[in-house]
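Engineer: Fold the stuff below for me.
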Amino acid sequence: MVASGARTAAVVGGGVIGGGWAARVALMGWKVRIHDTDKDAPSRIEAVMARARAAMPGLWDVALPEEGEVSFHDDLTEAVTGAEWIQESVPERLDLKREIYAEIQAACTEGAIIGSSTSGFRPSELAEGAARPGQIIVAHPFDPVYLLPLVEVVTGPGTGDARIERIRTTLRDIGSHPLFLRREIDAHVADRLLEAVWREALWLVSDGVAETAEIDDAIRYGFGLRWAQMGLFESYRIANGEAGMRQALSQSGVALKGPWSKLTDVPEMTEELVETIAGQSDAQSGRRPVEELAQIRDANLVAVLRGLKARDWGAGRLLNATDRRIGGAPQGLDAMSLTAPLPTGARAVPLDWSDHNGHMTEHRYLQAFGDATDRFLALVGCDAEYIACGQSFFTAETHVRHLAEVRAGGQITIDTQLLLAEGRRARIFHRMWESSRLVATAEHMLVHVDLQSRRAAAPPSDLQERLGRVAKAHAHLPAPEGAGAAVGRPIAHKGAEEAK
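Structural biologist: Sure, this is the predicted structure:
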C-alpha cells in the first residue's frame, strides 16, 4: 500500500514509453515524479494512465497495491532527488541523453539506478564522459510498457554485482521480466530481430509481393501465435518432431544460403513507396482512431496473457509468480479474527471478463465466487495438500444474486460467512463489494467427498474442529440478506436458523 515509505521513481521524458513506465510503476504502488518540458505531457500521460488502469490490474488475480502518487516537475533536479530508480525516455539523440545524465548525476544519489529506454545505443556510448559511468544502464522496455513484461537490460563493467542484483529485483518487483544481455550490441536483441522482419516486410511491399494487411495476416494467423508462447528456437524444435533442433538446422542450412531474403539490404524509402505503405496501412486500419486501436490492443494482450497464465507458461508463469509475490504468504485461520466474515478475495476485474454490455459477465461472477470458496476451504484446512491425500469438498448447489453492475477494471473484494457446518455439509455465503457497494452475493452448499469412492463422507475431526470454530463465531453474526433465497422467491433468513 502507498504510505510515507513508498518507493520513489523518476521518469524523464513523458512520451508513449515514459508514460508507460510511469503507469507500470505507479500501479505497483510507487511514487512517480515525471519531468518533461512539454506542456502537453500531463494530459498525454494521463491518457496512458487511463488505459493502464483499465488493463494492467486485471493481469493479476490478487489486488495490486494502492496506486502511487504521480507528480509533474518542471525542474529536473526536483524530480530525481531521492529517487531510487530514474528512467530516461527522451528522444534518441546521444548528445541530449548525455546532457541529461550530467544533470541527473549532479542531483541523484550514488546508489540510484539510471535506466535508459534507448532502443539502439549501448551503455558505453550513453555513459561516455559521465561522472559515474556504472550507474547508467540500458533498460529497454516494449510498448505498452504497462502490459508487456520484457525489459532488456545491458550493463557496463562498472555497474557492479550488487547494483545488478538490485536491478534484477526491482524490475521483478514491478512485474517485469529483466533479460540481461551477455554483452552490449547495437539495438540489443529484440529490436535486431524485429528489424530483420521489418526489412523483409518492406521489401515484400516494395516488390509488390504482398500488401501490409496480408503481411500482418501472415504473422497474426501464423507464426506470431507460436512465438507468443514458445518463441523462435523452441517452435523450430517442435516443428521437426522427435528429430529436434539438429534436424531443423541440418535442413535449414541450404535454405539460409539461398536468395530467400534481403536482410543485408533495405529498399529506398522513395516518396512512392512511402505513399504505398501509408495508403495500405490507412486502408487496413485507418478507419479506427489510434486511441481505439490501442484499447483493442490492450484488451487482446490481456486475453492472451491471461490465457498463458492459466497454462502457467511463458509470460503467464511470470504473472503467476508476481501474484504470489504481491499476495504474500496466505494468512492462516489462527491469525484472523472470526468475529466478522472472512476476507476471501480482492482483485481487479480483467478486461476479458466483460461482456458486450461492458460489465462483468455472469460466469465470471461464479469464477470469482469459486475462487473465494477455494480460499475459504484452504483457511479451514482443505487446501491442495489435503486434496492430494484424497478428500475434498464438492459444490452441490449454488445461488448467485447480481445486485449491481461491475465494469472491467473495477476493484472487487469478497468476504465469506459460514452459515452451517454439520456432518458432511457446509453452507457458505459470499458477498462481493466494489468499495462500499454490495454488487453480488453467492450461497454455496458444499458436501465433503472421498475422492476415491466419489461419495459423500464425513470430514476428519481436525477439519470438523476448524469448521466448527468458524461456525460458532459466525452464528453470532446477523444473517446475511438473501441467504436461503430462491430465484424470485426470497426465504427470509432460513439459513440463520439452520446455523443456530
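
Engineer: rest of the way, CA atoms for contacts and neighbours
Structural biologist: Fine.

Engineer: so after the longest helix seen in the chain, what's the next helix or strand?
Structural biologist: Ranked by residue count and defined by DSSP state H, the top helix of the chain is helix 290-311. Sequence order places helix 315-327 as the next helix or strand after helix 290-311, per DSSP states H and E.

Engineer: quick one: that following helix to helix 290-311, angle?
Structural biologist: 80 degrees (axes from the mean of the first three to the mean of the last three CA atoms, to 10 degrees).

Engineer: Return the set of buried residues in helix 315-327.
Structural biologist: By neighbour count on 16 or more other CA atoms under 10 Å, the buried set for helix 315-327 is 315-323, 326-327.

Engineer: Tell me who's in contact with Ala22.
Structural biologist: 11, 32, 34, 49, 70 (CA atoms under 8 Å, 6 or more residues apart in numbering).

Engineer: Return the distance of the longest helix of the chain from the chain's centre.
Structural biologist: Offset of helix 290-311 from its chain centre (CA atoms, centre = their mean, to the nearest Å): 10 Å.

Engineer: which other helices and strands contact that helix?
Structural biologist: helix 41-55, helix 315-327 (3 or more CA pairs under 8 Å, 6 or more residues apart in numbering; DSSP states H and E).

Engineer: can you list these in CSV and add distance to Gly208?
Structural biologist: Below are these laid out as CSV (distance: least, CA to CA, whole Å):
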stretch, distance to Gly208
helix 41-55, 37
helix 315-327, 36
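
Engineer: In stretch 166-176, which residues are buried?
Structural biologist: In stretch 166-176, counting by 16+ other CA under 10 Å, buried: 167-168, 170-172, 174-176.

Engineer: Just to be sure, which of those residues are found in helices?
Structural biologist: 167-168, 170-172.

Engineer: structure for this one too, so we can compare:
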Amino acid sequence: MTKSACIVGGGVIGGGWAARFALNGWDVRVFDPDPEAERKISEVMTNARRAMPMVVDVALPEEGNVTLCATLEEAAEGAALIVEAVPERVDIKRKVYAQIEAVNTDGIIASSTSGIMPSDLQAEMAHPGRLIVAHPFNPVYLLPLVELVAGKQTDAAHIETAKKIYSGLGMYPLHCRVEIEGFLSDRLQEALWREALWLLHDDVATAAEIDAAIAYGPGLRWAQMGTMQTFHLAGGEGGMRAMLAMFGPCLKWPWTKLMDVPELTDDFVNKVGDQCDTQAGGLGPRALETIRDDNLIGIIRSMKRANWGAGAVARAHDDVLREVPSDAAPMVTQDRVVPIDWTDINGHMNEGRYGQIFSDAAEAVMAAVGADEAYITDQGLSYFTVETTVKYLAETHAGERVVVHTAVTEGRGKKLRCFHEMKRASDGEVMATCDQLMLHVSLETRRTCEPPADVVARVETLATLHAKE
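Structural biologist: Predicted structure coming up:
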C-alpha cells in the first residue's frame, strides 16, 4: 500500500521533506505559490537522488510521485500527514492551518518550525490536538535528526505515531518532552552562532577562522559524540565530575558574550556576508551542497560499522529496507547504490570494494541458510572465505545502482561455494564476477568443523536448486 503525505511550502526544508518521503516510497503532494517552486524542488530532488542512496547499503524502494498542486486545499484534502514548511511567522502558519482545516480535520499537521512554541501555533485551531512540531535539519534527506514537540493541546498519541513514521524514513525522532522556544538543538546552535558573531564583530577572527575552529576540532567530535559525552570523556577516569571540578570555575569567567548580540547594522551584515562569500571561493549553492552531501555521506557511513550515532540510525534503516534473499536461482544478494567513499583516484570503484560487495553478498547467503549474526554470536560458528577469484569486467562509478546475483555452486559438508555476478541495474551488464569458496569454522578453535544438520540441509537444498539453472 502506497503511503502519502502533503507538504505545504516547497523551499529548502519543504523540498528536503519531499525528497526524504519520496525516496522512501511515499507519494507526495506539494503546494507552494512561488512560481519557482517546481524548479527549486526539482533541484533538491536531484541532489537527494544522488546522495541519499549512498548512505544506505540496500536499494531504496521505488520512488514515490511528487505532485505540485495548484491549491493548498487540493494538496491537503484526504492527507493523513500534512507537513507545514512555510515562513517562520505565526500569522502565516495559522492562516495555513485554517485553510487545511477547511478540507481536512483528521490528518496530523507537523510543523517544521525551528523554534515557535506549538501551543502558540495551535491556539486558534478548531482541532488543535493533531498539531505537532517535527523540526528537521538541512539537508533533510541526509541528516537523521527530527525534533518532535507537543503543544498543550496535542494528543500524545500523535507523537507516538510520528515516531514510527519518521523512524521508517531513516530518521532519529527526538521527543523534546518540555515545550520551550527553540527546542533543544537550535538553542545550542544559537549560543554558538551568537558568540561567533561577536568574534567577527570585534575583529577577533574572520568567518573562515571561526569555521576552522569548529570544523577541524570540536565539530568532528560533535559529529559522533555530543557536548555532554565529549566533556565527560575529557574528564578522564573521573568523567564529568572531574571535568566540572577542573573547569567549572571557568564558567564564571567573562569568556563569552552569550547574553548580548552585536547590533545588526548594514555595515556589519555586509561584513559578515562579504567574508562568507569569500569563504565560498566562487562556488554556488549547488556545488557547495554537493561537497556538503559527500562529506556527510562519509561521516555517516564511517559510523555505521561501529553502529554509533547517526550511523546506527542508517544501519537501522538498512534493516527496514533489506529483504531476505529468496531461494530463487540465482539469489539477489545485493541491490544497492555505490557510495562516493568506495571510489579511488581514477574515479571508479576500487578493487577492495569489490571484495566488500561480494563479502556482503556471501553474508546474505549465510543468513539465508541460517548462519546469520545470531548464529555467529550464540553458537560461535560461522563460514570463513578461503579462496576467491574476482574478474573485473567493466568500470563501476559512484551513484550507480548495482545488483549481485548469487548461485550456490557447491554445498556439502564444511564447504559452501558461491558464484556471484555483479550487474549494472540499469542495463543488466555484468561488471564483475567472483567465485568464492567458504569453509565452516568454530570461532572458539578457529578451525574447520561440521555445520549443524539444519544448516547443511539448507545449503544442500540451495546447491541442488541452483544446479538446475
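
Engineer: Any idea what the TM-score comes out to?
Structural biologist: Comparison of the two superposed chains (TM-score structural alignment, normalised by the length of the second structure) gives a TM-score of 0.94, and 466 aligned residues with a CA RMSD of 1.9 Å.

Engineer: how far apart are the longest helix of the first structure and its match in the second structure?
Structural biologist: Aligned to the second structure and superposed, helix 290-311 of the first structure gives a mean residue distance of 0.7 Å (mean CA distance after the TM-score superposition for the first structure).

Engineer: for the ones in helices among the buried residues of stretch 166-176 of the first structure, which one is nearest Arg199 of the first structure?
Structural biologist: Leu171 (31.4 Å; CA to CA).

Engineer: Aligned counterpart of the closest one in the second structure, please.
Structural biologist: Structural alignment places Leu171 of the first structure opposite Tyr166 in the second structure (criterion: TM-score structural alignment).

Engineer: quick one: its match and Pro173 touch, right?
Structural biologist: Yes. Shown here, Tyr166 of the second structure and Pro173 form a contact pair, counting by CA atoms under 8 Å, at 6.4 Å.

Engineer: From Leu148 of the first structure, how far off is the residue nearest the centre of the first structure?
Structural biologist: Of all residues in the first structure, the one closest to the mean position by CA atoms, centre = their mean is Leu59, 3.8 Å from it. Relative to Leu148 of the first structure, Leu59 of the first structure is positioned 11 Å away (CA to CA, to the nearest Å).

Engineer: rewinding a little: Ala110 of the second structure versus the match of Leu171 of the first structure, what's the distance?
Structural biologist: 11 Å.

Engineer: same deal with Cys434 of the second structure?
Structural biologist: 48 Å.

Engineer: rewinding a little: export the contacts of Ala22 of the first structure as CSV, with columns for neighbour count, secondary structure and distance to Ala201 of the first structure.
Structural biologist: Converted to CSV, the contacts of Ala22 of the first structure look like this (neighbours: other CA atoms under 10 Å; DSSP: H, G, I helix; E, B strand; the rest coil; distance: CA to CA, whole Å):
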residue, neighbour count, secondary structure, distance to Ala201 of the first structure
Val11, 30, strand, 34
Val32, 26, strand, 39
Ile34, 29, strand, 37
Met49, 23, helix, 32
Val70, 21, strand, 40
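
Engineer: Quick check: of these, which lies closest to Asn300 of the first structure?
Structural biologist: Closest to Asn300 of the first structure, out of all of the contacts of Ala22 of the first structure and judged by CA to CA, is Met49, at 17.8 Å.

Engineer: Just tell me what that closest one corresponds to in the second structure.
Structural biologist: By TM-score structural alignment, Met49 of the first structure lines up with Met45.

Engineer: any idea how far Ala364 of the second structure is from that match?
Structural biologist: Met45 of the second structure is 31 Å from Ala364 of the second structure, by CA to CA.

Engineer: Could you do Arg417 of the second structure as well?
Structural biologist: For Arg417 of the second structure relative to Ala364 of the second structure (CA to CA), the value is 13 Å.

Engineer: how about Thr155 of the first structure, what's its match in the second structure?
Structural biologist: Thr155 of the first structure maps onto Ala150 in the second structure, by TM-score structural alignment.

Engineer: Likewise for Ile414 of the first structure?
Structural biologist: Per TM-score structural alignment, Ile414 of the first structure is aligned with Val404.

Engineer: right, and that match touches Arg336 too?
Structural biologist: No. With contact defined as CA under 8 Å, Val404 of the second structure does not reach Arg336; the gap is 9.0 Å.

Engineer: Those two - which one has more neighbours?
Structural biologist: Neighbours were counted for Val404 of the second structure and for Arg336 using other CA atoms under 10 Å; Val404 has more, 26 against 22.

Engineer: On the three-state scheme, the more buried one is what?
Structural biologist: At Val404 of the second structure the chain is in strand, as set by DSSP: H, G, I helix; E, B strand; the rest coil.

Engineer: Likewise for the one 4 residues further on?
Structural biologist: For Val408 of the second structure, the reduced secondary structure class is strand; criterion used: three-state DSSP.

Engineer: The nearest residue to it once chain neighbours are set aside - how many residues pack around it?
Structural biologist: Spatial nearest neighbour of Val408 of the second structure, excluding adjacent residues (CA to CA, 6 or more residues apart in numbering): Cys418 at 4.5 Å. Cys418 of the second structure has 23 neighbours, counted by other CA under 10 Å.

Engineer: for the equivalent of Cys418 of the second structure over in the first structure, helix, strand, or coil?
Structural biologist: Residue pairing (TM-score structural alignment): Cys418 of the second structure is matched to Ile428 of the first structure. The local conformation at Ile428 of the first structure, judged by three-state DSSP, is strand.

Engineer: give the contact list for Gly78 of the second structure.
Structural biologist: Gly78 of the second structure makes contact with 103-104, 107, according to CA under 8 Å, 6+ apart.

Engineer: one more time with 7 Å, if that's ok
Structural biologist: Residues in contact with Gly78 of the second structure (CA atoms under 7 Å, 6 or more residues apart in numbering) are Asn104.

Engineer: now the buried residues of helix 315-327 of the first structure in a markdown table, with distance to Met432 of the first structure?
Structural biologist: Below are those laid out as a markdown table (distance: CA to CA, whole Å):
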| residue | distance to Met432 of the first structure |
| --- | --- |
| Ala315 | 29 |
| Gly316 | 26 |
| Arg317 | 28 |
| Leu318 | 28 |
| Leu319 | 24 |
| Asn320 | 23 |
| Ala321 | 26 |
| Thr322 | 24 |
| Asp323 | 20 |
| Ile326 | 21 |
| Gly327 | 19 |
